[in-house]
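In: Predicted model and sequence follow; I will ask about them next.
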Amino acid sequence: MTKPPTRTTASLAAPDLSRRKLCAVAALAVATGVYSPGALAHGTRAGDLTIDHPYATPTPDGARTGAVYFRTLINRGKAADRLVGARTERAESAEIHRSVMEGDLMRMRAVDGIDIPPGAELKLRHAGDIHLMLLGLRSPLRDGQRFSLWLRFERAGEHEVTVWVQTPRDAPAHRH
């Protein structure tokens, strides 16, 4: 019968030493600005534009439409840009929509783009008037899913973002 290997004092200290090295590297990254808590935020850069937290709300079974929103679209540059289109494999097409009041009714209308002036921070949230409309959904959008969306800008070109499907915290019963 063989005796199971025992851990020596050196092998017991190794994990602690590795953990200390990892902590030191993380502290150095924060101190030098290589890492910041915002670096883990969900979003991407497209030239001078920051696309912050693209998300979609869940849809019921059989829904043929869905909507994509953004916490913010930020233009950090000196020139204006414009969101002119989008596409995704989750839907037959995507359109930029604006909600407008027509008499007593709120209607959505397709628009040809969204201007993003220099220095602007546009909020395109689920309670707002501008969003991307997904037409001809291939399957329902379920809480927790993620999918790719390609945004097309006049200046910044086309950029892929990851859309998170989630129920908004401030509107748990929200359905587009």
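Out: Good, I have the coordinates.

In: use CA for all of it now, contacts and neighbours both
Out: Fine.

In: Which stretches in the protein count as strands?
Out: Along the chain, counting by DSSP state E, strands occupy 43-46, 49-56, 65-75, 81-87, 91-102, 105-111, 114-116, 121-124, 130-137, 146-153, 157-165.

In: here comes the other one, which I'd like you to weigh against the first:
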Amino acid sequence: MNLMTRISAPAAALLMLAGCNSGEPAPAPGAPTVTVADALCRPTPKGRQTTGCYMTLTASGDDRLVSVESPEAKYVQIHESRMESNMMMMQQMRDGMPLAAGQATALAPGANHLMMLGVEEPLVTGDTVTLKLTFATAAPVEVTARVAQPAVGEYDHVAAQ
């Protein structure tokens, strides 16, 4: 094998690997992983540009959901709902939402949830929505959520939006 072949083969392999990079930083060795179940976003009636999304997140180690993006909305915020002075109040969780190791964390109507803002096209029952969840230490997770009304009892607390 000549010198050029010995240099070219490893160089070609490195170039192929570099082309596979998704642009996302690799998670740190031993970083938690997060699984997502039952992702659902409510349909949007004509003219409405906001809706809630719900799911269950389970992290293998302590972590934090820090942001969410979707091509179907200008913004996606992590919201908490709580009773204050006998009124349901909702506000953005600017520091994200903690995820305890091994515990299922529900995002549900009337509780912590995702709020899609600036939805351009109506979301219709039967459609799907792409959500990219970013965590403090785990690798990002892309989720395909179904568009539907949550069934009564599907989540811990059901509240009209």
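Out: In hand now; what should we look at? Just so we're clear, the structure is a prediction, and the values are computed from it rather than from any experiment.

In: Could you report the neighbour count for the aligned partner of Met87 of the second structure in the first structure?
Out: Structural alignment (TM-score structural alignment) places Met87 of the second structure against Leu105 in the first structure. Leu105 of the first structure has 8 neighbouring residues, counting by other CA atoms under 10 Å.

In: what about stretch 167-176 of the first structure, start to end distance?
Out: Taking CA to CA, to the nearest Å, stretch 167-176 of the first structure runs 11 Å from one end to the other.

In: circling back: and the strands of the first structure as TSV, adding distance to Ala10 of the first structure?
Out: Formatted as TSV, those follow (distance: least, CA to CA, whole Å):
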stretch	distance to Ala10 of the first structure
strand 43-46	43
strand 49-56	46
strand 65-75	50
strand 81-87	56
strand 91-102	57
strand 105-111	67
strand 114-116	59
strand 121-124	54
strand 130-137	58
strand 146-153	45
strand 157-165	45
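
In: Out of these, flag the one nearest Ala171 of the first structure.
Out: Closest approach to Ala171 of the first structure among the strands of the first structure is made by strand 49-56 (12.9 Å; CA to CA).

In: angle of the closest one against strand 146-153?
Out: Strand 49-56 of the first structure and strand 146-153 are oriented at 140 degrees to each other (axes from the mean of the first three to the mean of the last three CA atoms, to 10 degrees).

In: Strand 49-56 of the first structure maps to which residues in the second structure?
Out: The aligned range for strand 49-56 of the first structure is 34-41, by TM-score structural alignment.

In: With stretch 150-161 of the first structure instead?
Out: Under TM-score structural alignment, the counterpart of stretch 150-161 of the first structure in the second structure spans residues 132-143.

In: Any buried residues in that stretch, and which?
Out: By neighbour count on 16 or more other CA atoms under 10 Å, the buried set for stretch 132-143 of the second structure is Lys132, Leu133, Thr134, Phe135, Ala136, Thr137, Ala138, Ala139, Pro140, Val143.

In: Trp164 of the first structure: how many residues sit nearby?
Out: For Trp164 of the first structure, the count of nearby residues is 23 (other CA under 10 Å).

In: Surely it touches Gly43?
Out: No. Trp164 of the first structure is beyond contact range of Gly43, at 10.3 Å (criterion: CA atoms under 8 Å).

In: Mean per-residue distance, the match of strand 49-56 of the first structure versus the first structure.
Out: Following the fit onto the first structure, the mean deviation recorded for stretch 34-41 of the second structure is 1.0 Å by mean CA distance after the TM-score superposition for the first structure.

In: how distant is that stretch from the center of its chain?
Out: The chain centroid and the centroid of stretch 34-41 of the second structure are separated by 8 Å under CA atoms, centre = their mean, to the nearest Å.

In: how about the buried residues of stretch 132-143 of the second structure in CSV, adding distance to Gly126 of the second structure?
Out: What follows is those, written out as CSV (distance: CA to CA, whole Å):
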residue, distance to Gly126 of the second structure
Lys132, 20
Leu133, 22
Thr134, 25
Phe135, 28
Ala136, 32
Thr137, 33
Ala138, 30
Ala139, 28
Pro140, 25
Val143, 16
